[in-house]
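>>> Sequence first, then the predicted structure:
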Amino acid sequence: MLRKKFTHYFIALFGALFLLSAQAEQAAVKLGNVTILATGGTIAGSGATSTTTVGYTAATVGVQQLIAAVPELAKVANVKGEQVFQIASESMTNEHWLTLGKRVNALLAQNDVDGIVITHGTDTMEETAYFLNLVVKSKKPVVLVGAMRPSTALSADGPINLYNAVLLAASQEAVGKGVMVAMADQIHSARDVSKTNTSTPDAFKTSELGMIGYIQGNKPFFYRVSTRKHTTETEFDIANLQSLPQVDIVYGYANMNTVALDAFVANGAKGIIHAGTGDGSVAAKVKPGLVAARKKGTLIVRASRVGQGILARNGEANDDELDFVVSDTLNAQKARILLMLALTKTNDSKAIQRMFYTY
């Protein structure tokens, strides 16, 4: 009888220990809640054959199909999906950005959302990422991801990129890092990353300043962060914005003329990014056009077509005298985004120059 009681006692004890262990394990693997906002692009593209890696059709696969194609996502996060747009990213507009930014802010304000992943075409991914880096009002992770090969291709890079992006967005390590781009097992800051190749899977690079981390073994590893202010630290608020000021880019080249510049100004451009040669040099034939545009009230920002380096103020032009702004290390396409947002706050060139040195 005593032996039977001890047997029941030990069975009950081991059962209780097993239950506690299971509960502890379940608590240890509590998953974050990640919403995937799909916008189209190559990651949602399809080709005629499994070897079609160029000449495919972008934005044909819906968000639920993208999620279903990577069942491993369930191991790293509780995932929901929304189809925000279904476009190739070269067709991204200011209006798309405002819609996307407002939706991201609305979701991140919810207690049941821990991070956001945005699937996006690669052509303008760096621009969308930088725009969001300036207007998102949360420290929760926002990760943009895409693919260089369509979903139907052999060795399609979309599924692993999506898995890594969700893993990153669900991680505590990514909190407060600003908006990021996750491609080819690498983590890049939105401010500094660029697409550097037309078609290879390793197209995204932060060439000079370097990526901020890797994703390996189901874990993000961070090695540096950008010192420039972003997200919750910026002065930009799009909550009530319905449009952005018109800002256009004029590209510098040998034998350049003012035809494009004059057309942009005549069409109502509030700002011009001059992507000059070298250190933002201004050709002799073009300088009078820029000066005239500035006198009419159009903001002029000198950038460079080179892609790397600091744009020296009062270097290739007397910016103080001409009342120009310089882009610091921002490329022309990102300088355009910052100038558009800056113009929603002020028309003062000195204040806008401060913003270029801040963000």
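In hand now; what should we look at? Residues are numbered from 1 along each chain as shown.
>>> make it CA atoms for all contacts and neighbour counts henceforth
Noted.
>>> how about the helices in this structure?
2-28, 63-68, 94-108, 125-135, 158-169, 259-266, 287-295, 319-322, 332-343, 349-358 (DSSP state H).
>>> One more to weigh against that first structure:
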Amino acid sequence: MKRVLLLATGDTIAYSARPSRSGIASGARLLETVPAGALTAEVVAEDVLAEPGWDTSPQTMLLLARKAREAVLERGFDGVVITHGADTLEETAFLTDLLAGRAAHRGAIVLTCAMRLLDDLSSDGPRNLASSVCAAADPALHDAGVVVCVNDELHAARWVTMVDATGVSAFSSAPGPLLGRVAGGRVEMSAVPPRRPPTVAGEPETDVALIKTYPGMDSTLLTAVVDAGARGIVLEGTGAANVPAGLFVTIDELTGWGIPVVVASRCRTREVPLEELSLGAGLAAKMGAIGARGLTPVKARAALMVALGTGGVEAVRDWFARL
């Protein structure tokens, strides 16, 4: 039988509001909520101390990514399931994917969550956990990279986004394809996984700022976060990744100081270099800004954290070009 490691971080999937059972269930207790026979693998549960899901720190994200990679490469597990809060699940999933390396080829790493409390009527947690264990034990996900499993759907970490905080269908890969589903105790793939990210050369940098741009914003907001210690900045632009013209000089200055500035968009965009775009995006590229290659702003921040481990601005630029 396949062996799967469960890394349990608490949050909604483990939270009970009943006075008699209030508090956070351990990983072992979560496994007890799954009906007998629904688990398709031997599961070893480990609890990981973590912040609430809406406030998961980069340090905790990196810890989970390293534990998952180690479980597959060094501890002999066939797969890993991470239970996580919904709010920042996509960031942790993508950061874990960027750092998975050879583990993505030798096993499956699956993140899951719940939108309903453990003791709510028709709680989605037990089913999501059972489906995630099934997915983590299935060789069909080898080479697929890190996935998110919710509502029996499998989403690639690169494509998944939380789109609804009110129901169990909280995540979507659109406009990308759904990677697959869990049905009948097995994984059914329905799309080709995204390409694997570039190899990681060094330790990620955790101090990366994400700033939402708006017309007329003061460029001192960028220098303020650098003065506070940020080693890189992601700007959330509009449209095709346009940023206010008043930021161009500061982008040029920051790049000269060795602070990479990555420009993403609040909209879905094509995976093309920033310099190939027109208007504000193209001008920002001329000032030294780096394109996010179609990533959402929060994922661009995770990518920049990893890219900074490769070196300075030009090393980051090269890494993003291969992302």
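Here it is on my side, so go on. Remember, predicted model here, so these are calculated numbers, not experimental data.
>>> can you tell which of the helices of structure 1 is closest to Asn197 of structure 1?
Minimum separation from Asn197 of structure 1 across the helices of structure 1 (CA to CA) falls at helix 125-135, 13.1 Å.
>>> got the contact list for the aligned residue in structure 1 for Asp87 of structure 2?
By TM-score structural alignment, Asp87 of structure 2 lines up with Asp123 in structure 1. Residues in contact with Asp123 of structure 1 (CA atoms under 8 Å, 6 or more residues apart in numbering) are Ser89, Glu90, Lys195.
>>> how about a cut-off of 10 Å?
Going by CA atoms under 10 Å, 6 or more residues apart in numbering, Asp123 of structure 1 touches Gly41, Thr42, Ala88, Ser89, Glu90, Ser91, Met92, Gly146, Met148, Ser194, Lys195, Thr198.
>>> just Ala135 of structure 2 next, same as before
4, 40-41, 79-81, 108-110, 129, 141, 147-149, 152, 154, 181-183, 185-188.
>>> Narrow these to just the buried residues.
4, 40-41, 79-81, 108-110, 129, 141, 147-149, 152, 154, 181-182, 186-188 (16 or more other CA atoms under 10 Å).
>>> Number of residues surrounding the nearest residue to Phe94 of structure 2 once chain neighbours are set aside?
Once flanking residues are discounted, Phe94 of structure 2 sits nearest to Ala157: 4.9 Å by CA to CA, 6 or more residues apart in numbering. Ala157 of structure 2 sits with 29 neighbouring residues when counted by other CA atoms under 10 Å.
>>> do Leu222 of structure 2 as well
Neighbour tally, Leu222 of structure 2, other CA under 10 Å: 22.
>>> Next: Leu290 of structure 1.
Going by other CA under 10 Å, the residues that sit close to Leu290 of structure 1 add up to 24.
>>> And it, what's its match in structure 2?
Match for Leu290 of structure 1 (TM-score structural alignment): Ile251.
>>> Val145 of structure 1 versus the residue nearest the centre of structure 1, what's the distance?
The centroid of structure 1 falls nearest to Ala129 when counting by CA atoms, centre = their mean (1.8 Å). Using CA to CA, to the nearest Å, Ala129 of structure 1 is found at 10 Å from Val145 of structure 1.
>>> residues shared between the contacts of those two?
Ile118, His120, Met180, Val181.
>>> before we move on, the earlier item: now rank the contacts of Asp123 of structure 1 by neighbours and give me the top one.
When neighbours are counted by other CA under 10 Å, Gly41 leads these with 31 neighbours.
>>> Give me the nearest residue to that residue, chain neighbours excluded.
The spatial neighbour of Gly41 of structure 1 that comes closest, neighbours along the chain excluded (CA to CA, 6+ apart), is Gly121 at 3.5 Å.
>>> quick revisit: now distance to Asn105 of structure 1 too, for the contacts of Asp123 of structure 1, in JSON lines please.
Formatted as JSON lines, these follow (distance: CA to CA, whole Å):
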{"residue": "Gly41", "distance to Asn105 of structure 1": "22"}
{"residue": "Thr42", "distance to Asn105 of structure 1": "25"}
{"residue": "Ala88", "distance to Asn105 of structure 1": "23"}
{"residue": "Ser89", "distance to Asn105 of structure 1": "21"}
{"residue": "Glu90", "distance to Asn105 of structure 1": "24"}
{"residue": "Ser91", "distance to Asn105 of structure 1": "23"}
{"residue": "Met92", "distance to Asn105 of structure 1": "19"}
{"residue": "Gly146", "distance to Asn105 of structure 1": "21"}
{"residue": "Met148", "distance to Asn105 of structure 1": "28"}
{"residue": "Ser194", "distance to Asn105 of structure 1": "24"}
{"residue": "Lys195", "distance to Asn105 of structure 1": "26"}
{"residue": "Thr198", "distance to Asn105 of structure 1": "32"}
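>>> thinking again about what came up before, of all the helices of structure 1, which one comes closest to Ile310 of structure 1?
Checking the helices of structure 1 against Ile310 of structure 1 by CA to CA gives helix 349-358 as the closest, at 10.5 Å.
>>> and the closest one, what other elements does it pack with?
strand 299-304, strand 325-326, helix 332-343 (3 or more CA pairs under 10 Å, 6 or more residues apart in numbering; DSSP states H and E).
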